[in-house]
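S.K.: dropping a prediction and its sequence here:
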Amino acid sequence: MTYQTDILLPVAVNTAFTYACDHPLELGTIVNVPFRGRQMVGIAWMDSTPKSFTGKIRPITACFDFPPIPTPTRVFLKKVSDYTMAPLGNTLRLCLNPAFLLEKKVRKPLLPGTPDFSRNAVILSEDQAKTAHTLSEAVLGQRYHAFLLDGITGSGKTEVYLAAIQTALEQGQQALILLPEIALTNQWLDRFERRFGCAPLQWHSNLTESQRRQTWQAILKGEAKVIVGARSALFLPYPTLGIIVVDEEHDGSFKQEEQVIYNARDMAVLRAHVEQCPVILVSATPSLETIHNTQEGRYTRLALYHRHGHASLPDIKTIDMRRQPRGWLSPPLLRALEDTLTRGEQAILFLNRRGYAPLTLCHSCGHRFNCQNCSTWMVNHKRTGKLHCHHCGFEQLAPQQCPECHQADTLIPCGPGVERVQEVVEKLLPQARCRLITSDEVTSLTQLNDLINQIRNHEIDILIGTQILAKGHHFPLITLVGVIDADLGLSGGDLRCAERTYQLLHQVSGRAGREERPGSVLLQTFQPEHPLMQAMVHQDRDSFNQLELAERQAHGMPPFGRLVSVTVAATNPDVVARVARQLGQTAPHHPELSLYGPAPAPLALVRNKHRWRLLFKAPKTFPLQRVLQHWLEEQSLPSSVQLIVDVDPYSFV
């Protein structure tokens, strides 16, 4: 007897394909099938109902000897596809890679450790213990519940959710912890190993293919109990998922901008709902979406108001740069650096701008150096002697003369990057041992670990770096944080620019005074009266958030409304403009639906592709995805045109 089964394949379509098998297949079974002249891996998606198709149904080639992809994982993939408007086959790619199924001999097999619950755990404060108990009770309940673990920097949030993870492990369940940056992983692993006596498995882009294959198989077989990883770890096939933690839930790194475009924070909540397990969103500066959800009663807020141990919050002050002499370092910040070094302590100088200068221009004719592939300036990197584009990766040697007027010695670097700040510091404080920390300087976990050890061994006096400095690091001797340009990020008209700037400044400020030594933060700004700066000085996060929420509500913007961005991209600018205008003319009309555009995107050229954008806005109750999906299915677009749909866009460039 022949059975028909629909097989979902990792191709960019929304449908499964019908194949024949000589026995019924359990849904989720991983199979090999012929598809367009080659063999392809897929999964049994559903039993096929008889169709009017009269052609020959091809047989399944083979079934893999692996457990089937769990039902909650399959349900989750379908819901992600529906929400993000991405083809269903593309979401399967996030979960299943043919390379994971290969049986190869490995030199270093991964051995998931067994946690030792008898080890002495950290003694929790009364607030921590109460919060940990609430989370553990939710784990034991084995049902969906979303929590915001809201605590000031240094309040011991990690120890609290580790207690909830222990409860899940004691029940034989799996635990998933999402971190926004690989840079945070090793410190987290050290803390976990001290607590449980073994290391969890990791999932991120720095793993070898062998490590990824072994990890994926251990997860599917239920052998791996704790997985810590980047956003893509959310799509792995967990058979017994009992808890999800999203640490630094506000972080923009959780937004995936290519292929299936999603925010891992929101999809983690969706997955927890499907798995019927608790999800814990952790942050000292929660996103406005998360704050709004707590106010609406969708999430439960658990707050930690005090720093762990004897540490106190840093003293935060602004430096009005309008009253200071010209220069990247103001005299008050320079004096604070000198005093910090005299006391034998360490300092951070923060500027969220890589390289030496963001722009190079000719003083003689005004020529600016732009990327040949993108509508953006080339960034001067003095260490490499090159101009770099941070969007497409194009680089060229720094020229000795202007290509327009051919004058020599007329090229001027404009504005500061971290390299320029380091140059100034080393000139003014020659005795200080300075070190840059950026994604250009620290390109591997080994380099990061070496740097962390140098800081802890006090081989560095002043750390100068970008937002990588703001990410959860704990260095007891750092007592001063100086922000070179606190206004950076406040301009540009981005919906989230003020929110992101506040989160970044708050996070980097939290690096100061982490133990018994008092810390101080100095913000160099041309707008000390700005509500954001006042919120920082008075450490009144809630007032700032309420101002931002009121502004969003007045304009129907997220979290009170919904946005979907539709971007058209192609190498031919005329084709892009024509297609974008065609989409604008045929766009759905409804009293509750607003359309902005079509218009060239703020970055109109990226990687040699011209870009136009349509931005749709609607109330949260409006079925935006369903309406737009129906509209797009009716469009006939040239094959040379790329269509990018971003539900809940995070970036607007």
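M.R.: Sure, I can see it. Just so it is clear, the structure is predicted and the values come from calculations on it, not from any experiment.

S.K.: only C-alpha atoms from now on, for both contacts and neighbour counts.
M.R.: Noted.

S.K.: buried stuff in stretch 286-301?
M.R.: Pro286, Ser287, Leu288, Thr290, Ile291, His292, Asn293, Thr294, Tyr299, Thr300, Arg301 (16 or more other CA atoms under 10 Å).

S.K.: before we move on, what about stretch 459-479?
M.R.: 460-479.

S.K.: make CSV from the buried residues of stretch 286-301 and add secondary structure and distance to Tyr144 to it.
M.R.: CSV is the format used below for those (DSSP: H, G, I helix; E, B strand; the rest coil; distance: CA to CA, whole Å):
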residue, secondary structure, distance to Tyr144
Pro286, coil, 20
Ser287, coil, 21
Leu288, helix, 22
Thr290, helix, 16
Ile291, helix, 19
His292, helix, 19
Asn293, helix, 15
Thr294, helix, 15
Tyr299, coil, 11
Thr300, strand, 12
Arg301, strand, 15
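
S.K.: after the helix or strand Val425 falls within, next one along is what?
M.R.: Using DSSP states H and E, Val425 maps to helix 418-428. Downstream of helix 418-428, the first helix or strand assigned by DSSP H and E is strand 434-437.

S.K.: run the chain-centre distance for the next helix or strand after that following strand.
M.R.: For strand 434-437, the following helix or strand on the C-terminal side (DSSP H and E) is helix 445-456. Averaged C-alpha coordinates place helix 445-456 at 22 Å from its chain's average position (CA atoms, centre = their mean, to the nearest Å).

S.K.: ok, residues contacting helix 445-456?
M.R.: Ile182, Ala183, Asn186, Val442, Ile460, Asp461, Phe475, Pro476, Leu477 (CA atoms under 8 Å, 6 or more residues apart in numbering).

S.K.: next one for the comparison:
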Amino acid sequence: MPPPDPLPGTAYGLSVVSNRLPPGAPGATTAEHSSRAEAGGQLPDSSCISPSVLRVAIPTPLRRLFDYRPSQAPPPDGWQPGIRVRVPFGRRLVVGVVESCRHDSDLPLAKLKPVEEWLDASPLPADWLWLCRFTARYYQHSLGDTLHQAMPVLLRQGRPVAGRMREQWRVTDSGRGPGDERLKRAPRQAELLAMLRQHPHGLPTQAVVAQSFTREQLLALVEKGLLERQETPLTASPQPASGHLLAEPSLPLKREQAAALAAIHERLDHFHPCLLHGVTGSGKTEVYLQLIEAVVSRGRQALLLVPEIGLTPQTLARFRQRFQVPVVALHSGLTDNERLDAWEAAASGRAPIIIGTRSAIFTPLSRPGVIIVDEEHDGSFKQQEGLRYHARDLAVARAHHHGIPLVLGTATPSLESLHHARSGAYRHLRLTQRASRHAPARLELVDLRGRPRQGGLIPPVLEAIRGTLDAGHQVLVFINRRGFAPTLACHACGWLADCDHCDARMTLHRQPPVLACHHCDKRRPIPDACPACGSGDLRPLGSGTERTEETLAALFPQVPVHRIDRDSTRRRDAFEAILTEVKRGEPCLLVGTQMLAKGHHLPHVTLVVVVNADAGLYASDFRALEHSAQLLVQVAGRAGRSSHPGRVLVQTLHDDDPHLRLLAETGYDALAEQLLAERRAAGLPPFRFLALLRLESPREDAANALASNASAALREWLQARGLGVDCLGPVPAPMERRQNRYHLQLMLASDKRSQLHEACAQLTAWLEATPEARKARWSLDVDPQTLS
């Protein structure tokens, strides 16, 4: 989260900076039928009844807008910014969005191509358009591509902004009267009418047909005036007849929960950013539920962001169990029709509660009331490809724009959010007690050095697992590595299974048996003999989830072993099915990656084992220690959440590491304070602002030449302007060769965000105008969360 850097039109450091090319900069010329314009150019609020020119945002990486002549027949309410149009672009027709209506163009009007057709009678939602403009400006991205990425797939293809409808049949006033003479010779119609009289709000066609009635019988009753046919939106059901918002009563709050909720209630009609910092199991979700109850009862909408699709089903179930109003979901697991249904229900206001993953931040809201980001520290809120936005940071900007509360909930705050809370920019609300009577389990460091291992686990840990299972409890074994083993090695000559396309080892999988690269997805069969020396003594090196699962299944054959990782949960609803079985409470072993560490309530788990805590502690990324500590605390929080206390065993080769020992003995807050002090001394976020240029090319010399020229041009420009921006690099990426392409990085750092954005705009303008850059791939990442 960017720290405060107040500028006009900013939200706590999310500054509004134009991408207009600097005067005289390379690339400040117009292409055919296009006009130079900033990527995030403002959309005027007023319509233009008979404009001569429509400036259209096209889904293209080019950071400019394109001018077209209006079609002969305008939309019913005239041309307005935000209307989708189908326009010719090169040799194809594409769907774009009108950015503004004008009477002039940089090109002669006769040379402009006409719009083929308009697709919307009225503009797309205004709050959605504002957020897309802001996102394009802040992340230095094409406005056309931002709009394209932010809308559902079917809208990108030109479908109307309308959710699917369902056919509903309801008895008319005439149908509620005494017996109709016309039905004496139609007994089945009489039975159908009697059945529908028991449902005053009507029934959909599917429910009627399920009772062995036919559509012809329904239409016959309509013709007699006894029934009426209605169409209702498929996604959102009507409000409950009782008028009660809740389907079940709220839970009583503890003192700290009540105080936090009261603090948020104080300013429900104002921008009020709050960091809800509560230990795992402290009841943050109950605070969310009661806050949303207050918001929805005022006729407003609530948007809840969760980090992973795996969390969405359990969160949806809990919210739908509590509320009698429509609760819709938005995530990548939906079909295109389901996504449009939910998007439209939120935009129209029929859905008061919206729950979704990262991309749900772009959901339009007709009556926004609160935005909640659960597990705000989680890295999955950052999009790592294409439009590299951070959903948490956009939530800050959006809440500020709407003037509504923002709640960032977590047990392990990101250092950016914690810094904001310490500086007073965010209100810091603490929950220090669990809902259960047991305190969070402390980390117990277990030294791995010189001890034999089975599936990555040493004898004392295996004994602890056995004791927990014998007591009738469940065990979670956390290993953040998929596959059977990290790689395959020859015991005779030392050969390792390297990827041919990347500077990485291939992971050994047993289900199915294959060597796979998790970076480029290249796969090849497991060799029968060493390719280097011909020896047949090939052995797996290290442990992954598959190997640990196999070992535990052999050691504890009497209990089921459930493996949860990206490979085992590819099938739709597979993750939810496993969690449902686990929650029955029977003794079992859970073996999983960080998918299990994020907010899941596993009441019967009393022992958590971390197979190897060292993997992320010594990475080259300066955020590695912060992320590793957050992950350890989160996975430890799965233990002891119910009636029995929990225990956490952390295997490590470095039990004397000062950071790891501080985390184990004092907790995350103490480590975060130390990391903040180190970041301040090193001039790193949240005390400085970064942007990362990534370059890649299949030719190493071409990548090096382009990176060197770009850095030289930028340094010369910075020196001439006298801006306080440091240009660091270029340097090879942590994994220099990936997918047979060479990767380099150039980092920009500044004490002032506005100056950083000015330098970024200049850099992207130079790259767009340089022919050599067209032969390579490049991307600019503002506020990068990882340097890999």
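M.R.: Sure, I can see it. As the structure is a prediction and not an experimental result, all values here were calculated from the model.

S.K.: picking that back up, the helix holding Val425 of structure 1 vs structure 2, average offset?
M.R.: Taking mean CA distance after the TM-score superposition for structure 1, the mean distance separating helix 418-428 of structure 1 from the aligned residues in structure 2 is 2.4 Å.

S.K.: which part of structure 2 matches that helix?
M.R.: Alignment note (TM-score structural alignment): helix 418-428 of structure 1 is matched to residues 545-555 of structure 2.

S.K.: check which residues of that stretch are buried.
M.R.: For stretch 545-555 of structure 2, using 16+ other CA under 10 Å, the buried residues are Thr545, Glu546, Arg547, Thr548, Glu549, Thr551, Leu552, Ala553.

S.K.: and stretch 393-412 of structure 1, by the same measure?
M.R.: Glu395, Ala398, Cys402, Thr410, Leu411.

S.K.: report the two of those separated the most.
M.R.: Glu395 and Thr410 (20.7 Å; CA to CA).

S.K.: now the buried residues of stretch 286-301 of structure 1 as JSON lines including distance to Leu522 of structure 1?
M.R.: Putting those into JSON lines (distance: CA to CA, whole Å) gives the following:
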{"residue": "Pro286", "distance to Leu522 of structure 1": "23"}
{"residue": "Ser287", "distance to Leu522 of structure 1": "24"}
{"residue": "Leu288", "distance to Leu522 of structure 1": "26"}
{"residue": "Thr290", "distance to Leu522 of structure 1": "29"}
{"residue": "Ile291", "distance to Leu522 of structure 1": "27"}
{"residue": "His292", "distance to Leu522 of structure 1": "30"}
{"residue": "Asn293", "distance to Leu522 of structure 1": "33"}
{"residue": "Thr294", "distance to Leu522 of structure 1": "32"}
{"residue": "Tyr299", "distance to Leu522 of structure 1": "35"}
{"residue": "Thr300", "distance to Leu522 of structure 1": "34"}
{"residue": "Arg301", "distance to Leu522 of structure 1": "31"}
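
S.K.: of these, which is the nearest to Gly385 of structure 1?
M.R.: Using CA to CA, the buried residues of stretch 286-301 of structure 1 come closest to Gly385 of structure 1 at Ser287, 38.6 Å.

S.K.: helix/strand/coil for the closest residue in space to that closest one that isn't next to it in sequence?
M.R.: Nearest non-adjacent residue to Ser287 of structure 1, counting by CA to CA, 6 or more residues apart in numbering: His250, 4.8 Å away. Here His250 of structure 1 is coil, with the state taken from DSSP: H, G, I helix; E, B strand; the rest coil.

S.K.: need the counterpart of His250 of structure 1 in structure 2.
M.R.: Applying TM-score structural alignment, one finds that His250 of structure 1 aligns to His377 in structure 2.

S.K.: can you check Ala164 of structure 1 too?
M.R.: In structure 2, Ala164 of structure 1 lands on Leu291 (TM-score structural alignment).

S.K.: state the helix or strand in which the closest residue to its match other than its chain neighbours lies.
M.R.: Distance criterion CA to CA, 6+ apart; nearest residue to Leu291 of structure 2, sequence neighbours excluded, is Leu261 at 6.7 Å. Assigned by DSSP H and E, Leu261 of structure 2 belongs to helix 255-265.

S.K.: what's near enough to touch the most centrally placed residue in structure 1?
M.R.: Centroid-nearest residue in structure 1: Ser253, 1.5 Å away (criterion: CA atoms, centre = their mean). Counting by CA under 8 Å, 6+ apart, Ser253 of structure 1 makes contact with Pro180, Glu181.
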